[in-house]
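Chemist: Sequence and predicted model, in that order:
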Amino acid sequence: EYAVRSAMGMGRVALLRQVSTESLLLALLGGTFGVGLAFGVVKLFKLIAGHAIPRLEAVTAGWAVLAWGLGAAVLAAVFAGVFPALRAFRLDPMEVLKNAGPKGTAGLGERRLLRGVTMVQTALTLALLVGAGLLIRTMVNIAKVPSGYNTGRILTMSVTEVRSYSEWASFHRHALERVSAIPGVQYAAFAWGVPLTGNNWPATLEIEGQPPATKESEKTALPLRAVTEDYFKLMGVAMLGGREFRSSDEGKTANVAIVNQAFADRYFPHANAIGRKIWLNGRDKPATEIVGEVSNGRTDDLTQEASPEIYLSLWQATAFSKHLVIRTAADPRAVLIAVERELRAVDPTAAIENPKTLEQIRDDSLASRTFAMQLLVGFSVVGSVLTLVGIYGLLSLSVASRRRELAIRSAVGAEQKDIRNLIFGEGFRLIASGVLAGIALAIVLSRILRTFLFDVQPSDPTTLIVVGTLFVGVALLACWVPVRRAAKVDPLEALRYE
């Protein structure tokens, strides 16, 4: 078309003006639709992001963002229209018309350019698909990891009560009595350091029979958690030895602690930890006796192995801000109103905040990984659709441009299967080259996701093979319509103009 207009006397400035106008019109139409779509996308973005992005509720599709997006659409469309026009200016109009044939279809140079663009698009899409596949495998691996404690049918809420010790203890004991009596409640306990909340406090550790550390850098720091009796039953944590906490383990009695198996294995590898004494935050403090050992749990991060932990009796630790943890026989949210009512009955001034199930807390701890996975899956789906459309369009253009060649092949004896294999081979070579480039690109770019991955390597061969094979299979389906169209080319009709 550019060659015809140029041969008829249309100047380059006028041609550029026409191309720019057409591109600008397309950009404005598509951009206007995109602006309307943006509001829905922002809502969807907030829905899937959850707690992965702080202050996400403040994000809106403001005018500045919309203007930037519309401007980007205009620039992209104008560039896509002007670039071919500038390229056409360097060619001889008569040569272009001669190569284009009677139908005015694209020449070999144009098809090569489009093949290059489609190959790059395929490579980028495959890299996105590999990233999404790695994150999907990560989430599957995390789901298989035994946490070491129950997460189902457990309700938590933050309860803050700042009073003297006697009043503090009275509130918590009465609260446990009233909450435990609610129909449907199996266990109730207070805890500072509920799993996956990030709540614990560090303390330095010294062990009986070992020389005290002389330097601050030599001291061992461990996370402390404080719980009431029944906590381990509630959480489904197994007692491996010794005893659980008792309601009598309070401030006036000797300090006691329960350690996990990782603690016992590290600090008492050849001895029984129960009955041994430890000092927390210096030997000038009263010693604490280890009275029990529990199984390990991934309490800080589901992707990390259990580390040594120390549990104290909450009656001795006196944590003013802590969680009330409740295990129910059915949906824990069904007892939320009754629990809050009983707590208010004990003390109307107590601060009750952030009621959540432990499953919600677990999901929140994985929010960043879940969001990254959903984001990559979304971009991968969009990219795949665009790439498949591009492959289909390129092969359709190739068939239209080679109608004369295909007709001659048919006229000299080529069968339909030969024509199909010819076009199918062109599509396969295009897809294969893009996939190979995409795998190489994915191996490089997937290292960016290393911090999000769990129990899978960035260059995991299984993911690369599965994603590559599935994409090739789907892409070959996109080639089927152009291949069938090529096989049905009528030689007489195609050569009528020759």
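Modeler: Nice, I can see it. All values derive from a computational prediction rather than experimental measurement.
Chemist: switch to C-alpha atoms for all contacts and neighbour counts from now on
Modeler: Fine.
Chemist: all strands for the stretch 351-498 of the chain, in order.
Modeler: 351-357 (DSSP state E, counting those that start in this stretch).
Chemist: what do you get for the chain?
Modeler: In the chain, the segments counted as strands under DSSP state E are 154-160, 185-192, 201-207, 220-227, 239-242, 256-260, 277-280, 288-294, 310-313, 321-328, 351-357.
Chemist: and the ones you listed as JSON lines, adding distance to Thr463?
Modeler: JSON lines is the format used below for these (distance: least, Cα to Cα, whole Å):
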{"stretch": "strand 154-160", "distance to Thr463": "35"}
{"stretch": "strand 185-192", "distance to Thr463": "41"}
{"stretch": "strand 201-207", "distance to Thr463": "40"}
{"stretch": "strand 220-227", "distance to Thr463": "37"}
{"stretch": "strand 239-242", "distance to Thr463": "40"}
{"stretch": "strand 256-260", "distance to Thr463": "36"}
{"stretch": "strand 277-280", "distance to Thr463": "47"}
{"stretch": "strand 288-294", "distance to Thr463": "38"}
{"stretch": "strand 310-313", "distance to Thr463": "40"}
{"stretch": "strand 321-328", "distance to Thr463": "39"}
{"stretch": "strand 351-357", "distance to Thr463": "34"}
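Chemist: also this one, for the comparison:
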Amino acid sequence: ALAGAAAGVVLSVWGLELLKQVGARTVPRLAEVNVDLLVLVVTAVVAVGTGILFGLIPALATAKPELTEVLKEGGRSSTVGAHRNQVRNWLVIAEIASALVLLVGAGLLLKSYVWVQNVDPGFDRRHVLTVEVNLPDTKYPQRENADYREGEAMINFWNEALRRVQQLPGVEAAGFATILPLSGSNSDSSFSIEGRVVGKNEPGPDEEIRIVTPDYFRVLKTPLLSGRLFVETDNTHAPGVVIINEALAKKYWPNEEALGKRITFSNPRKPDPKWLTIVGIVRSVRHRGLDLDPAPEYYLPLAQRAESSMILTVRSAQDPGTLTSAIRREIQSIDPDQPIANVRTLETVTADSIAPRRMSMVLLGAFAGVALLLASVGIYGVISYLVVQRTHEIGVRMALGAQRSDVLRLIVGHAAKLVGIGTAIGLVLAFLSTRLLSVLLYNVGAFDLTTFLFVTIALAAVALLASYIPALRAARADPVAALGHDV
């Protein structure tokens, strides 16, 4: 028991490091988790207690054999009754059933994870570096009203930063945005649509909002469906403009052209509200998650709505990570005190967005792997013990003309019976339990037939293979030696 506990501690240390790599960005304070003295003490106590408990029960049973049981079994090799074999069999059946439930769950999560990975996010995540820049309000003040948010020093900084970054070797396009797709952040704002009256107690339109620079759509390669993108002249001295995505256009103008329509953040009932004209419609992007449908969104030009916290996005023809030092240098050449933060590629952002799914899949897969190993070892042990118990019987059968194939069929048939019962119970339990995984699945049903069939066949194959080894050893036994065998 202690040796097994020691091996378990070693595996847990390795597994914990793997877990930290998989879930470092998604599990709070995971880096602080370590295998300490308390863990070792608890492990030792559990190991010793388990060893004593499961060693004491059969020892007590063997120490007090029932006389009738002994006489009934005669000289057949053991005083262990048939009911004790049944206990072993049911333990193996339980292991097989548990392994099947865990394997089905892991299979469903794996299939769902593959589906999510292959979802089109609506943008090209390759070769894009993202850098967070936060300007202090004390150095870069801004003035806000209902229609515009002005900040001349702030806008000048963003424009100069873009100009310098765009001149770096290998840079294809650069742009700023308030929120990255799939970053876990969000911002929404209410607005009014020209010509549409909303009741006094009725909520008006409220959708997700992004503040961007003109080349942001080029960086992400977000297709323009109609109209135009922002241009440099879309500033506070020009009429207000807005770009919407396809989802917002379909929601509010399902049967008419959205281009040219106007919205406002002001109260439309007041005189001379500041209207923003829809000048472009872009393809919808999955901002909230790869497993969620694109939400209605609208984009405003940074020059008309200044923001102090922006994310620089840079598309590069080379490895985007090599641009980090150059970007930092250019930013600090404008303002030596201005740091950059949270530097990562857009591919990393995307991978982090599905990290919880990956964590669930890895954990359940690990448990399923352990369960499969235990089931294989269990059926191997039971069949090996069965072979030892029935060695004399096997010798008699072979002496009477039984072939090796008959012996194989006898032993493997017993294993197949255990596997069949365990699989049947496991399938019932899996059907009942996989509904709990429904919230974690994407494009995969909780009763996915392909997964159930594959796991059932794979588990049965592994279990029968584990039983084939002792069965083959029994089939190759010398009949003369087997006849003289006694346990």
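Modeler: Now that the structure is in, tell me what you want to look at. Everything quoted here is computed from the prediction, not taken from an experiment.
Chemist: before we move on, back to that, in TSV, list the strands of the first structure along with distance to Pro461 of the first structure and mean neighbour count.
Modeler: Output for the strands of the first structure, formatted as TSV (distance: least, Cα to Cα, whole Å; neighbours: other Cα atoms under 10 Å):
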stretch	distance to Pro461 of the first structure	mean neighbour count
strand 154-160	39	22
strand 185-192	43	24
strand 201-207	41	17
strand 220-227	38	20
strand 239-242	40	15
strand 256-260	37	24
strand 277-280	48	20
strand 288-294	39	21
strand 310-313	41	23
strand 321-328	43	24
strand 351-357	38	16
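Chemist: Nearest to Ala88 of the first structure, out of those?
Modeler: Set against Ala88 of the first structure and scored by Cα to Cα, those come closest in strand 351-357, at 63.8 Å.
Chemist: Report all helices and strands that the closest one contacts.
Modeler: When contacts are defined as 3 or more Cα pairs under 8 Å, 6 or more residues apart in numbering; DSSP states H and E, strand 351-357 of the first structure packs onto strand 154-160.
Chemist: superposed on the second structure, where does the strand it packs on end up, distance-wise?
Modeler: Mean deviation of strand 154-160 of the first structure relative to the second structure after superposition (mean Cα distance after the TM-score superposition for the first structure): 0.6 Å.
Chemist: Please tell me which residues of the second structure stretch 428-436 of the first structure aligns onto.
Modeler: The aligned range for stretch 428-436 of the first structure in the second structure is 416-424, by TM-score structural alignment.
Chemist: what residues does that stretch touch?
Modeler: Asn89, Val92, Ile93, Ala94, Glu95, Ile96, Ala97, Leu100, Thr456, Ala460, Ala463, Leu464 (Cα atoms under 8 Å, 6 or more residues apart in numbering).
Chemist: mean deviation (superposed) between that stretch and the first structure, please.
Modeler: Relative to the first structure, stretch 416-424 of the second structure is 1.2 Å off (mean Cα distance after the TM-score superposition for the first structure).
Chemist: How about Arg286 of the second structure: what's its closest non-neighbour residue?
Modeler: Spatial nearest neighbour of Arg286 of the second structure, chain neighbours left out: Pro294 (4.6 Å); criterion: Cα to Cα, 6 or more residues apart in numbering.
Chemist: Val231 of the second structure and Ala238 of the second structure, how far apart?
Modeler: Noted for Val231 of the second structure: a distance of 11 Å to Ala238 of the second structure, by Cα to Cα, to the nearest Å.
Chemist: before we move on, back to that, for the contacts of stretch 416-424 of the second structure, which two are the farthest from each other?
Modeler: Asn89 and Thr456 (19.1 Å).
Chemist: Tell me how far the residue positioned nearest the centre of the second structure lies from Tyr442 of the second structure.
Modeler: Residue closest to the mean C-alpha point of the second structure, counted by Cα atoms, centre = their mean, is Arg357 at 1.5 Å. Using Cα to Cα, we find Arg357 of the second structure at a distance of 10 Å from Tyr442 of the second structure.
Chemist: Kindly point out which residues are neighbours of both of the two.
Modeler: Joint contacts of Arg357 of the second structure and Tyr442 (Cα under 8 Å, 6+ apart) are Tyr113.
Chemist: and Lys151 of the first structure, what pairs with it in the second structure?
Modeler: Careful, residue 151 of the first structure is Thr; it's not Lys. By TM-score structural alignment, Thr151 of the first structure lines up with Arg125.
Chemist: can you pull the contacts of that match?
Modeler: Taking Cα under 8 Å, 6+ apart, we find Arg125 of the second structure in contact with Leu220, Leu346, Glu347, Thr350.
Chemist: As a markdown table, these with distance to Leu180 of the second structure and neighbour count would be great.
Modeler: Listed next are the contacts of Arg125 of the second structure as a markdown table, based on distance: Cα to Cα, whole Å; neighbours: other Cα atoms under 10 Å:
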| residue | distance to Leu180 of the second structure | neighbour count |
| --- | --- | --- |
| Leu220 | 10 | 24 |
| Leu346 | 9 | 25 |
| Glu347 | 12 | 16 |
| Thr350 | 10 | 19 |
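Chemist: And these, which is closest to Val27 of the second structure?
Modeler: Thr350 (16.4 Å).
Chemist: Map that closest one across to the first structure for me.
Modeler: Aligned partner of Thr350 of the second structure by TM-score structural alignment: Arg362.
Chemist: Could you do Leu109 of the second structure as well?
Modeler: Looks like Leu109 of the second structure aligns to Leu135 there (TM-score structural alignment).
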